[in-house]
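Participant: sequence and predicted structure are below.
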Amino acid sequence: MKILIVSQYFQPESFRINELALTLQESGHQVSVLTGKPNYPDGEIFPGYRAWGCSREEWSGIKIYRVPLIARGNRNAVKLALNYLSFIVSGLAFAPWLLRRQNYDAILVFAPSPIFQAIPASFLGWIKHCPVALWVQDLWPESAQATGYINNPWILKLLESVVRFVYRHTDLLLVQSTAFHEPVAKLACGKSIKYYPNSVDFAFYSPPDIPLPDIVGLAGKFPVLFAGNVGVGQAVEVIVQAAEILRDYPDIHFVVLGKGSRWEWMREQVETRALNNVHLAGRYPVETMPGLMRQAAALLVTLADQPIFAATIPSKVQAYMAVGRPILACLNGEGARLVSEANAGLAVPAEDAAALADAILRLYRMPAAEREEIGQNGRAYFREHFDHDRLAEQLVEHLHELTLSFGEN
């Protein structure tokens, strides 16, 4: 198949769509990508790129077409909004010219926030007479409200209308969580909706043999590792509070790999509270993450106590399962259900620091063999439900069926 992937984020930015695109290409499909200029997560355009102007490049046989956009900035709501808007406008204005004389069997939109990046994809689908599949990673407008960026009810109502427009102008909706089905269906005007979960690269299941950095805290007896975005949605306050509760246990250390809008706050709290058991290590290359995760005694995932996050499965849950370490899930809903169903760790309510501290102590006091068994349960569940290659094949089946039904209409 000739597949065009539309995603505001792509290589060298680290997102799940990179590995999926590469697998599709290696499987014999012809993959192209329409994206913006890389600037996530620091909010500055990557070296070697410039914000303005269109560009073409190639990565592992994949043709990449880049349109101009405004960098998202650092914790700046106005710049973030302009970043989202600029990709939509640039996609509408420049993508038809960049992709002239190119035809595709299907267009796939990888849609973490913002979901509105599907608008130029739908326009391209109309021009090129091919179907558009939208892979919904976040619920909108709920995501904008839950992260605190937008609270005005009139603006939220306007965003809901735009989401209805986006759904109405796509041909297939893929949702990363079964709990997404109902809220998406309410706005999707009878569109076909299918469950299509996230996976992770095989490297998480079988870490490559590469040199790993020495990170303070990971060499201890019981390191608890949190990896990923350190933001409002992750409710990282619960990590600080749990660390304070457990400060008298010298074997237990919290290691945070990643950065985000709440990282500086965490740093200040660690200093103010003199938390010697919390180590903010910052970001490390994605290829080192599987090996670093394997060094942990337990892997921690947290989300805020918001209805939208109860419907969400953070992609790090799949990564943690693949790595084979016990999971501490401080969240509600689907993510907690998944960890419990797989018997891959312990789940406690979102933002409940006391419950999280108790769960950590339960794992800490378990025999090592029992913790290893829990980690292996996660690996087995990952292979059965989230295997990367199997899901890539499933995506091709979805797209193939979509093209057949589109041709009949």
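Facilitator: Looks like it came in fine.

Participant: drop to CA atoms for contacts and neighbour counts, all remaining ones
Facilitator: Fine.

Participant: please, where are all the helices along the stretch 101-250 of the chain?
Facilitator: Ranges of helices within the stretch 101-250 of the chain are 118-128, 142-146, 153-168, 181-187, 237-245, based on DSSP state H, counting those that start in this stretch.

Participant: okay if I get these as JSON lines plus distance to residue 105 and mean neighbour count?
Facilitator: Shown next, in JSON lines, are the helices of the stretch 101-250 of the chain (distance: least, C-alpha to C-alpha, whole Å; neighbours: other C-alpha atoms under 10 Å):
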{"stretch": "helix 118-128", "distance to residue 105": "9", "mean neighbour count": "22"}
{"stretch": "helix 142-146", "distance to residue 105": "31", "mean neighbour count": "18"}
{"stretch": "helix 153-168", "distance to residue 105": "20", "mean neighbour count": "16"}
{"stretch": "helix 181-187", "distance to residue 105": "25", "mean neighbour count": "16"}
{"stretch": "helix 237-245", "distance to residue 105": "46", "mean neighbour count": "20"}
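
Participant: ok, and here's another one to check against it:
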Amino acid sequence: MNLLLITQYFWPEGFRVNDIATEYQKRGNKVTVLTGLPNYPSGSVPKEYKNKKNRIQIYNDVKVIRSFLVERGKKLSGLALNYASFAIASIVPAVTKIPKNDYKIILVYQVSPVSMIVPGIVLKYLYKKPLVIYCHDLWPASLTTVGVNDKGLLYKIVKHISRFIYAQADELLISSKSFEKYLRKELSLKNEITYLPVYAEDLFGEVQSNIEQSEKLNLVFAGNVGEIQGVDDIIKAANILKNEENIVFHIVGDGTAHASCLELAQQYGLKNVVFHGRHPIEKMREFYDKADAFLVSMKKNEVVSYTLPNKVQSYLAAGKPILGMIDGETKSVIEEANCGYCVDAENYEELAKVILRFKDESIKYEMFGQNAKKYYEQNFSKEDFFEKLDTILQTTYKRVKENEYV
């Protein structure tokens, strides 16, 4: 199936969509990616992408077409311009640089913002191409994570826009089971909705198992360090445990809250927290090898609780215990898999207690790890993902084309 994949974020930015594009191409399909200029999470476009450089690239045999966008910067106003600029500017290369006969169907890998779907809608109606939306962030609900009042005028306007955008999908895929409830209840969508959880890249399944208790308990948080991820609460738990010399917290990643979390750790005078910064996915294996258990956290927010962060699949694939401070879908997965412990979002005092409990239960390290691996293989396998994705794309294409002649 020849596929046009639209996403505002793509390599060299570290998103799961990079692997999806590569793997779908490897499986005998032709994939073309329409994306923006890389600027996440730094907020700045690298110099090698400025002045119209590298607007067409090849990544693992996948053709990548890049659109102009305004870089994110560090302020909310810059983020709004970033979102709007891609939605508008990407229409030009979508029409002028990608021949309509190069693809049969459009797949939008939608994280924030929902406006990244706009070029897909234009192409759907311009060229009569089926449109599949793969939803990873709920809109307008995601606006509440940056302080937008869900009772205000802006939220209501974006809600109407989001409803219209999602309604254009010929098939709507969701990465978390809880999303359907929101889309049906809050946006009154009537689309076909299919649950399609993502998998973890192969390297995470090759992580070394630590089944014996070592001198130190290494706890690893890997991923975006943004405001909503609640890493500051992990720092607060580390402060409670600062006299436990054999417990070390490793923060691997970067984001808008990285500086404030680093400052908080310095204010506490913590020596049990190590900030490793952001690393390419190829280097993440060494941090996963080191981990005795993984940490996942989020702030208390109803919308956030609907989401299953992609790091959870990576943690499960690595076959090690997970200690969570998070509500909703992720908490349910940890409990259902019986692969660790989970406390309520923002409850760092209880997290500290759970970590001490876990440290004294080395006999459970192997059991939790095996349970994690088993749960991953049963629920998030790569083969199942691509078999299901291909079936969805093929059947959607056939259904839409048949309806054209009814």
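Facilitator: Right, received. Where do you want to start? Nothing here was measured: the structure is a model prediction, and the numbers come from that model.

Participant: superpose the two chains and report the TM-score.
Facilitator: Here the TM-score for the pair of chains, by TM-score structural alignment, normalised by the length of structure 2, is 0.94; 397 aligned residues with a C-alpha RMSD of 1.7 Å.

Participant: can you say which of the helices of the stretch 101-250 of structure 1 is nearest to residue 134 of structure 1?
Facilitator: Of all the helices of the stretch 101-250 of structure 1, helix 118-128 sits nearest to residue 134 of structure 1, with 7.1 Å by C-alpha to C-alpha.

Participant: residues in contact with that closest one?
Facilitator: Helix 118-128 of structure 1 has contacts (C-alpha atoms under 8 Å, 6 or more residues apart in numbering) with 6, 88-89, 91-92, 95-96, 103-104, 106-107, 109, 111, 131-132, 134, 166, 169-170.

Participant: at 6 Å instead, please
Facilitator: 91, 92, 131 (C-alpha atoms under 6 Å, 6 or more residues apart in numbering).

Participant: who wins for neighbours among the residues you listed?
Facilitator: Among those, residue 91 has the most neighbours (other C-alpha atoms under 10 Å), with 29 neighbours.

Participant: before we move on, back to that, right, and the helices of the stretch 101-250 of structure 1 - which one's nearest residue 299 of structure 1?
Facilitator: Taking the helices of the stretch 101-250 of structure 1 one by one with C-alpha to C-alpha, helix 237-245 is closest: 12.2 Å.

Participant: against structure 2, where does the closest one fall?
Facilitator: Using TM-score structural alignment, helix 237-245 of structure 1 lines up with residues 232-240 of structure 2.

Participant: how big's the offset between the matching stretch and structure 1?
Facilitator: When structure 1 is superposed, stretch 232-240 of structure 2 averages 1.2 Å from its matched positions, counting by mean C-alpha distance after the TM-score superposition for structure 1.

Participant: what segments of the stretch 51-200 of structure 2 are strands?
Facilitator: Secondary structure of the stretch 51-200 of structure 2 (DSSP state E, counting those that start in this stretch): strands at 56-59, 62-66, 105-110, 131-135, 171-174, 193-195.

Participant: closest to residue 50 of structure 2 out of these?
Facilitator: The nearest among the strands of the stretch 51-200 of structure 2, by C-alpha to C-alpha, is strand 62-66 at 11.2 Å.

Participant: quick one: residues in contact with that closest one.
Facilitator: For strand 62-66 of structure 2, the surrounding residues in contact (C-alpha under 6 Å, 6+ apart) are 31, 32, 33, 34, 35, 36, 55, 56, 57, 58.

Participant: out of the residues you listed, who has the most neighbours?
Facilitator: Ranking the contacts of strand 62-66 of structure 2 using other C-alpha under 10 Å puts residue 36 first, with 29 neighbours.

Participant: list the contacts of residue 292 of structure 2.
Facilitator: Counting by C-alpha under 6 Å, 6+ apart, residue 292 of structure 2 has contacts residue 218.

Participant: 8 Å instead?
Facilitator: 210, 217, 218, 219, 220, 320, 321, 365.

Participant: residue in structure 1 paired with the fifth one?
Facilitator: In this case it means residue 220 of structure 2. Checking TM-score structural alignment: residue 220 of structure 2 goes with residue 225.

Participant: on that earlier part again, and the contacts of strand 62-66 of structure 2 as CSV, adding distance to residue 374 of structure 2?
Facilitator: As requested, the contacts of strand 62-66 of structure 2 are exported to CSV (distance: C-alpha to C-alpha, whole Å):
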residue, distance to residue 374 of structure 2
31, 31
32, 34
33, 33
34, 36
35, 35
36, 37
55, 42
56, 41
57, 38
58, 36
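
Participant: residues in contact with the longest helix along structure 2: which ones?
Facilitator: Once structure 2 is assigned using DSSP state H, the helix that runs over the most residues is helix 382-404. By C-alpha under 8 Å, 6+ apart, the surrounding residues in contact with helix 382-404 of structure 2 are 1, 24, 104-105, 130, 132, 170-171, 196-200.
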